[in-house]
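**Q** Just to be clear, the model below is a prediction. Sequence and coordinates:
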Amino acid sequence: MANVEIYSGDYCPYCVRAKNLLKNKGVEFVEYDVQRDLARQAAMVERSGGARSIPQIFINGKHIGGCDDLYALDSRGELDPMLAG
């Protein structure tokens, strides 16, 4: 199974939507709350190439983008192979 990381925050409907997609696929992920941890927020911005919106999602260290990007990968049939490893 792939290593999935998601930088998120409370009361973020896009974060909830992205996490629900991953959960529905049976994917475990590591979640970082960037609203409470400024160091994590800085790490997210650096890793994502400057993106400040949440969620920011990484699969096996590769920056995927946000919620819409995750769903776009899924609709093109590209997400499952990435999650398989």
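**A** Yes, it's here.

**Q** hey, let's count contacts and neighbours off CA atoms from now on
**A** Fine.

**Q** need the strands for this structure, in chain order.
**A** Ranges of strands in the chain, per DSSP state E, are 4-8, 30-33, 56-59, 62-65.

**Q** Including mean neighbour count, could those strands go into TSV?
**A** Converted to TSV, these look like this (neighbours: other C-alpha atoms under 10 Å):
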stretch	mean neighbour count
strand 4-8	22
strand 30-33	15
strand 56-59	23
strand 62-65	16
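
**Q** where does Gln56 sit relative to Leu21, distance-wise?
**A** 14 Å (C-alpha to C-alpha, to the nearest Å).

**Q** Mind giving me the packing neighbours of the lengthiest helix in the chain?
**A** Determined from DSSP state H, the single longest helix within the chain is helix 13-24. Counting contacts by 3 or more C-alpha pairs under 8 Å, 6 or more residues apart in numbering; DSSP states H and E, helix 13-24 packs against helix 67-75.

**Q** here comes the other one, which I'd like you to weigh against the first:
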Amino acid sequence: MGEIVLYGADWCGDCRRAKAWLRENGVPFTEVDVEHDEAARERAVEIAGGRKNIPVVVLPGGRVLVEPTNVELAEAVRAATA
């Protein structure tokens, strides 16, 4: 499986939930802090098609999820690893 990248911030509840789900399910990911890195913040907005919502999750193969629920995250990870 390729790398999953999660763009988020520590203060973001949806980010904390998504990171917890990934950790609980043993899914490796790289976290990019958009609060303290302006270039990362701009990249996340670009990836998300102009949306400023977080988390932005980039899956192997390039699929992008913005503010996914745990169910959406599970389905996308399952599809990316199939």
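**A** Noted; the coordinates are in hand. Fair warning: this is a prediction, and the values are worked out from it, not measured in the lab.

**Q** could you dump the strands of the first structure to TSV with distance to Val16 of the first structure?
**A** TSV is the format used below for these (distance: least, C-alpha to C-alpha, whole Å):
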stretch	distance to Val16 of the first structure
strand 4-8	9
strand 30-33	11
strand 56-59	12
strand 62-65	15
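
**Q** Of the ones you listed, which is nearest Arg40 of the first structure?
**A** Closest approach to Arg40 of the first structure among the strands of the first structure (C-alpha to C-alpha): strand 30-33, 7.1 Å.

**Q** ok, the residue nearest the centre of the first structure - contacts?
**A** Closest to where the C-alpha atoms of the first structure average out (C-alpha atoms, centre = their mean) is Ile57, at 2.2 Å. By C-alpha atoms under 8 Å, 6 or more residues apart in numbering, Ile57 of the first structure lies in contact with Val4, Glu5, Ile6, Tyr7, His63, Ile64, Gly65, Gly66, Cys67, Leu70.

**Q** In space, what's closest to Tyr14 of the first structure - neighbours in sequence excluded?
**A** Nearest residue to Tyr14 of the first structure in three dimensions, chain neighbours excluded: Cys67, at 5.8 Å (C-alpha to C-alpha, 6 or more residues apart in numbering).

**Q** hang on, Tyr32 of the first structure packs against Tyr7?
**A** Yes - counting by C-alpha atoms under 8 Å, Tyr32 of the first structure touches Tyr7, with 4.7 Å between them.

**Q** how close does Phe58 of the first structure get to Ala42 of the first structure?
**A** Using C-alpha to C-alpha, Phe58 of the first structure is found at 15 Å from Ala42 of the first structure.

**Q** Cool, thanks, talk later.
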